[in-house]
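**Q** The following comprises the amino acid sequence and a computationally predicted model.
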Amino acid sequence: MSNETRTSVTVIGLGLMGRALAAAFLRAGHSTTVWNRTAGKADELVAEGARVAPTVGDAVEASPLTIICLTDYDAVRGLLGGDDADLTGATLVNLTSGTSAQAREAARWADLRGARYLDGAIMAVPPAIGTAEAVILHSGPRADFEAHEPVLGALGTVTHLGEDHGLASLYDAGGLVMMWSVLNGWLQGTALLRTAGVDAVTYAPFARQLAAGVADWLPGYAEQIDRNSYPAEVSALETDVRAMEHLIEESEAAGINTDLPKLLKATADRAIAAGHGGDQYPVLITQFTTPTP
């Protein structure tokens, strides 16, 4: 094995995701130390070769790299802020879910304690960890990321987004809203088709093809947003609104919920009222960047 393969790593927090992280490091040949408040959650990992540290401080000291996966940022500070844990010289990679503001504050908190800090976000479910399908986002000093990239690569496809510690959380939030929006649109369509006896399994391939087609529009639409210019190359917003009206009417006639199509139309109506009826759909970014009244 190379020195990179033999690099030791610590994982703090052994929920479903934490256990998956530790197992991936073990499979990749890394000496892995773990710690969890409920020690019994480490039993399967110990059987696979992990070492259980008696304290959080011992866990951090055991490895040059410590991966943290806890319930929230308060738990991170609560566990690692005690007298038991000397963070001087440690490199912490915090994969705990939170906001960009929490990530930036955690970076300042770690710096005051002499630790290097990367914030991260896991864009995967536990069974995917250790495969290329698991996307792990990191933000913070590039040098710290590059120093540990070979080890972090055991978890999946790792990416450095930039020096701003808050970027991983922002990308995570952006990914979540994409996921839920696509799923909600599919569910609305499924509800409509079911009223005509079309089951979800039959409708799903069509919906998948449509979602992939819409995804292909994103690069061109992104250029319009960055230029702040929205020529109606395909369809004007005022035309899209008429289609939204049809969707609302169809949903009402079918006797299903109309909250989603009415929300879509209300957003478009505000943009049209602001003079954007002749622009293309991405002009709605003006509504998404406006705070809610």
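**A** Yep, that arrived.

**Q** Could you use CA atoms for every contact and neighbour count after this?
**A** Fine.

**Q** Which parts of the stretch 1-150 of the chain are strands?
**A** 9-12, 32-35, 51-52, 65-68, 91-94, 116-123, 135-139 (DSSP state E, counting those that start in this stretch).

**Q** Adding distance to Ser235, write those out as TSV.
**A** Formatted as TSV, the strands of the stretch 1-150 of the chain follow (distance: least, CA to CA, whole Å):
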stretch	distance to Ser235
strand 9-12	51
strand 32-35	55
strand 51-52	60
strand 65-68	47
strand 91-94	44
strand 116-123	33
strand 135-139	34
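
**Q** Highest mean neighbour count out of those?
**A** The highest mean neighbour count among those, using mean count of other CA atoms under 10 Å, belongs to strand 32-35: a mean of 28.

**Q** Quick check: nearest residue in space to Leu170, chain neighbours excluded?
**A** Ser100 (6.0 Å; CA to CA, 6 or more residues apart in numbering).

**Q** Now do that neighbour: how many residues are near it, please.
**A** As a burial measure, Ser100 scores 20 neighbours (other CA atoms under 10 Å).

**Q** Is it correct that it is in contact with Ser169?
**A** Yes - the pair Ser100 and Ser169 passes the contact test of CA atoms under 8 Å, sitting 5.1 Å apart.

**Q** picking that back up, so for Ala268, which of the strands of the stretch 1-150 of the chain sits nearest?
**A** strand 116-123 (30.3 Å; CA to CA).

**Q** okay, pairing it with this:
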Amino acid sequence: MKTPVTVLGLGAMGTALARAFLAAGHPTTVWNRTPGRSPELDALGATRAATAADAAAASPLVVVCLLVDATVRTALDGLDLTGRTVVNLTNSTPEQSRATAERLASAGASYLDGGIMAVPPMIGTPGAFIFYSGPQDVFEQHRPALEVLARPAYVGTDPGLAALYDIALLSGMYGLFGGAQHALALITSANIPAADFTQQFLLPWLTAMLTSIPNMARQLDNGPVDTADSNLAMQSAAYENLVTTAQKQGVDPSLLTPMGELLRRAVAAGHEDEGLSALVGLLRTAG
């Protein structure tokens, strides 16, 4: 008999999680604040609970996937979770995750926090993975059930670490998308077809540039090299052309200006002969 599982929250992601559990043979109870959401789960064998309390009581493993941290508090506060393991896969900050862990410990639950690195159609496929943090023995106990959702990546006992890893990867993604969107705004401002430009030039260029990231990481771990092929002094001097061109083309440069300011700060702080990895230290001291 596979571990019975409860899924709280049947948005697109929660529905995908419940579907994966059902496909793997786990008895699955579902609950959503709006009754009747995702009726296709009924045909797959899901049991619907009338209340969050009934749903949590139905299974030793309770997976939460709601909109934001506030909805997690609303759904879980006041429930008797004694002996349950709660896995919170709601997007949150590290501080919110730690606070949830403290509240649920008071409610008698074991707690794992998670960060889903996938979109709903990827759940249950090899391309998806989920960060987990919290007590390692609790993670290992429930690993077989969690593996049906996505490749599990356990990152440490601090319950805030999964959220930190999640936010770090999302930050990298949005930065990449922001740069691509600015490039497409420039190209389309001259009535150049976006699809051809993307396939011929933008994707190959970004793919080639991504190969420099491991070198940045090595320099952060081991210290910067004496000189860089493209030092910050040169990059800072040339960067103004990016902003000027955007303005001349009628494109908002707001995605570009923060990097230009950071480059100028780095040069002023004496990092003119270093590479882009030097900017990380400046970001960490920005506050």
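**A** That came through fine. Quick caveat: nothing in here was measured; it's all calculated off a predicted structure.

**Q** on that earlier part again, the residue nearest to Leu170 of the first structure matches what in the second structure?
**A** Here Ser100 of the first structure is matched to Pro94 in the second structure, going by TM-score structural alignment.

**Q** Farthest from the middle of the first structure: give me that residue.
**A** Ala253 (37.3 Å; CA atoms, centre = their mean).

**Q** gap between the aligned partner of that residue in the second structure and Leu242 of the second structure?
**A** By TM-score structural alignment, Ala253 of the first structure lines up with Lys248 in the second structure. Per CA to CA, to the nearest Å, Lys248 of the second structure is found 10 Å from Leu242 of the second structure.

**Q** Then Ala183 of the second structure?
**A** Taking CA to CA, one finds Ala183 of the second structure at 10 Å from Leu242 of the second structure.

**Q** Looking at these two, which is more packed in?
**A** More crowded of Ala183 of the second structure and Leu242, by other CA under 10 Å: Ala183, with 18 against 13.

**Q** so that one is in which element?
**A** Following DSSP states H and E, one finds Ala183 of the second structure within helix 161-189.

**Q** mean offset of that helix relative to the first structure (after superposition)
**A** Its matched residues in the first structure lie on average 1.4 Å from helix 161-189 of the second structure after superposition (mean CA distance after the TM-score superposition for the first structure).

**Q** again, but for stretch 235-245 of the second structure
**A** Mean for stretch 235-245 of the second structure is 2.1 Å (mean CA distance after the TM-score superposition for the first structure).

**Q** Give me the distance between that stretch and the centre of its chain.
**A** Centre-to-centre, stretch 235-245 of the second structure and its host chain are 31 Å apart (CA atoms, centre = their mean, to the nearest Å).

**Q** Then stretch 102-122 of the second structure?
**A** Distance, centroid of stretch 102-122 of the second structure to centroid of chain: 13 Å (CA atoms, centre = their mean).

**Q** So which residues of the stretch 151-293 of the first structure form strands?
**A** 157-160.

**Q** what ranges do the helices span in it?
**A** With helices called from DSSP state H, counting those that start in this stretch, the stretch 151-293 of the first structure shows them at 167-194, 200-227, 237-254, 259-271, 285-288.

**Q** mind putting these in TSV, distance to Leu14 of the first structure included?
**A** Shown next, in TSV, are those (distance: least, CA to CA, whole Å):
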stretch	distance to Leu14 of the first structure
helix 167-194	21
helix 200-227	35
helix 237-254	45
helix 259-271	38
helix 285-288	37
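
**Q** Among these, which comes closest to Thr131 of the first structure?
**A** Closest approach to Thr131 of the first structure among the helices of the stretch 151-293 of the first structure is made by helix 167-194 (18.9 Å; CA to CA).

**Q** show me the contacts for the residue positioned nearest the centre of the second structure.
**A** Note on the second structure: the residue nearest the mean C-alpha position is Asp166, at 3.4 Å, using CA atoms, centre = their mean. Contacts here follow CA atoms under 8 Å, 6 or more residues apart in numbering; on that basis Asp166 of the second structure touches Gly115, Ile116, Met117, Phe131.

**Q** No further queries at this time; thank you.
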